[in-house]
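[1] Provided below for reference: sequence and predicted model.
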Amino acid sequence: MVLPSLQEIDDASRSLGLGVGASELHGALCGWLAGGGGEGPEWLGRLLVDDTLPAVVEGSALDRMAQASAEQLDDRSFGFALLLPDDDAGLAERSGALFDWCRGFLGAFGLAAGKEPPLSDEGQEALADIARLAAARPQDDGDEEDEAALAEIEEFVRVATLLLHGDCALGPRHRRNLN
């Protein structure tokens, strides 16, 4: 399943008065799912720790984002994608969105996984690296080297998310199925 567009998620976020952009909201959703948080239509309120938020409407952009993200995280062919601005956006906008994505991921992962998540050594390193990225600030301009570095960082975050999802969501799910 394909993610809705960045604009669709921004519009949905604005219409609900969430005060969070599309990339950060997608990062939070992915952190929630990677940490073992449940899917269901109440995910938005749980994730943003706001019981007054309505359940996500089936078929809405937010619902499609949740469905696509859950499917992508579970996909063994590594088809997981981050919801970020297109390559034609400026470097500052794209790197800022990536850092926002990491901030959203970090907070929601902590909510879902708890104080002591069952992380592998690689998972602990990946989470620490995502935390460093969440604290980063975009620079105003860059060159081809910076473009290449951003592409590498995006790929790292994508793979780190899959690793953390494996540690905290897939691993426990498979252990339950075996018992």
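    That came through fine.
[2] CA atoms for contacts and neighbours, from now on please.
    OK.
[3] host element of the residue nearest in space to the middle of the chain?
    Residue closest to the average C-alpha location in the chain (Cα atoms, centre = their mean): Gly27, at 2.4 Å. Here Gly27, judged by DSSP states H and E, is contained in helix 22-34.
[4] from the contact counts, what lies against that helix?
    Of the remaining helices and strands, those touching helix 22-34 by 3 or more Cα pairs under 8 Å, 6 or more residues apart in numbering; DSSP states H and E are helix 6-15, helix 43-47, helix 61-74, helix 91-113, helix 144-165.
[5] still on that earlier bit, got the contact list for the residue nearest to the centre of the chain?
    Applying Cα atoms under 8 Å, 6 or more residues apart in numbering, we find Gly27 in contact with 82-83, 100-105.
[6] rerun that using 6 Å as the cut-off
    Gly27 makes contacts with 101, 104-105, as judged by Cα atoms under 6 Å, 6 or more residues apart in numbering.
[7] related to what we said a few turns ago, any chance of the helices and strands packed on helix 22-34 in a markdown table, with mean neighbour count and distance to Ala134 too?
    Converted to a markdown table, these look like this (neighbours: other Cα atoms under 10 Å; distance: least, Cα to Cα, whole Å):
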| stretch | mean neighbour count | distance to Ala134 |
| --- | --- | --- |
| helix 6-15 | 16 | 19 |
| helix 43-47 | 20 | 17 |
| helix 61-74 | 21 | 20 |
| helix 91-113 | 23 | 5 |
| helix 144-165 | 17 | 11 |
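[8] ok, second structure coming up, stack it against the first:
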Amino acid sequence: MTDALLPAHARVAAELDALEAALEPSDLHGSLCGYLAGGGKHDRKGWFAAVMSDPLVSPPAPDSALDQLYEASTRQLESPDFAFELLLPGEDRPVGERADGLLAWCRGFLGGFGLAAGAEPPLSEEAEEALADLARIAASDLSYDDPDADEDALEEVAEFVRVAVMLLHSDCVLGPRHRRKLN
């Protein structure tokens, strides 16, 4: 059984570089999570091609960083313990780099979510608001003037994003699954 821990940001970056994929790890993780939260097909071998919108992309090697990214993300989204995490640059990186990673994560999420959920997903009012907020965050233009305040703001926004993703996943995946069980 694969652990539900995300691989290190640097490991995913190295693997993407080796594949010559012009994509940042946070952007890829956002795309994957958006795809899964929007109801995209759970397919360990085909997720990377689906998220990249390129059917010719080879599947990640078993036990690679990308394979671990998929396994951990699916487990975290399905976790009843709300263990879901965002793959962002490490806390040892400057706040600006981490904030840019969060914006890229949100942009990736929106693309993956739209790919899987379509133009009019069945969302609750709260989930519609959360999706609109994610779009506003993704379109943000940040400035970094006060490192301590910026650090606190980044933590708050990242926590909001994490909860918003779980809400969207609940509406698009868990809700319909529950309704099918009731019928």
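    Looks like it arrived, so ask away. Everything numeric here is computed off the predicted structure, so don't read it as measured data.
[9] let me see the TM-score of these two.
    The TM-score (TM-score structural alignment, normalised by the length of structure 1) is 0.96; 179 aligned residues with a Cα RMSD of 1.1 Å.
[10] related to what we said a few turns ago, closest one to Glu125 of structure 1 among the helices and strands packed on helix 22-34 of structure 1?
    Relative to Glu125 of structure 1, the nearest member of the helices and strands packed on helix 22-34 of structure 1 by Cα to Cα is helix 144-165, separated by 9.0 Å.
[11] where does the closest one end up in structure 2?
    Aligned using TM-score structural alignment, helix 144-165 of structure 1 spans residues 148-169 in structure 2.
[12] what's the mean deviation for that stretch versus structure 1?
    By mean Cα distance after the TM-score superposition for structure 1, the fitted stretch 148-169 of structure 2 averages 0.6 Å away from its aligned residues in structure 1.
[13] what does that stretch rub up against?
    Outside stretch 148-169 of structure 2, the residues touching it (Cα under 6 Å, 6+ apart) are 37, 127, 130.
[14] run a quick neighbour tally on the residue opposite Pro25 of structure 2 in structure 1 once aligned.
    Matched to structure 1 by TM-score structural alignment, Pro25 of structure 2 sits across from Ala22. Look at Ala22 of structure 1: counted by other Cα atoms under 10 Å, it has 26 neighbours.
[15] and for Phe82 of structure 2?
    12.
[16] quick one: map it onto structure 1.
    By TM-score structural alignment, Phe82 of structure 2 lines up with Phe78.
[17] what about its match, which SS state?
    Three-state assignment for Phe78 of structure 1 (DSSP: H, G, I helix; E, B strand; the rest coil): coil.
[18] excluding sequence neighbours, find me the nearest residue to it.
    Distances taken as Cα to Cα, 6 or more residues apart in numbering put Gln72 closest to Phe78 of structure 1, at 7.2 Å, once the chain neighbours are dropped.
[19] does the one you found touch Ala81 like I think?
    No - applying Cα atoms under 6 Å, one finds Gln72 of structure 1 not in contact with Ala81, separated by 7.4 Å.
[20] gap between Leu6 of structure 1 and Val49 of structure 1?
    23 Å (Cα to Cα, to the nearest Å).
[21] ugh, wrong one, Leu163 of structure 1
    From Leu163 of structure 1 to Val49 of structure 1 the distance is 25 Å (Cα to Cα).
[22] the helix holding Gly27 of structure 1 against structure 2, how far on average?
    Mean deviation for helix 22-34 of structure 1: 0.4 Å (mean Cα distance after the TM-score superposition for structure 1).
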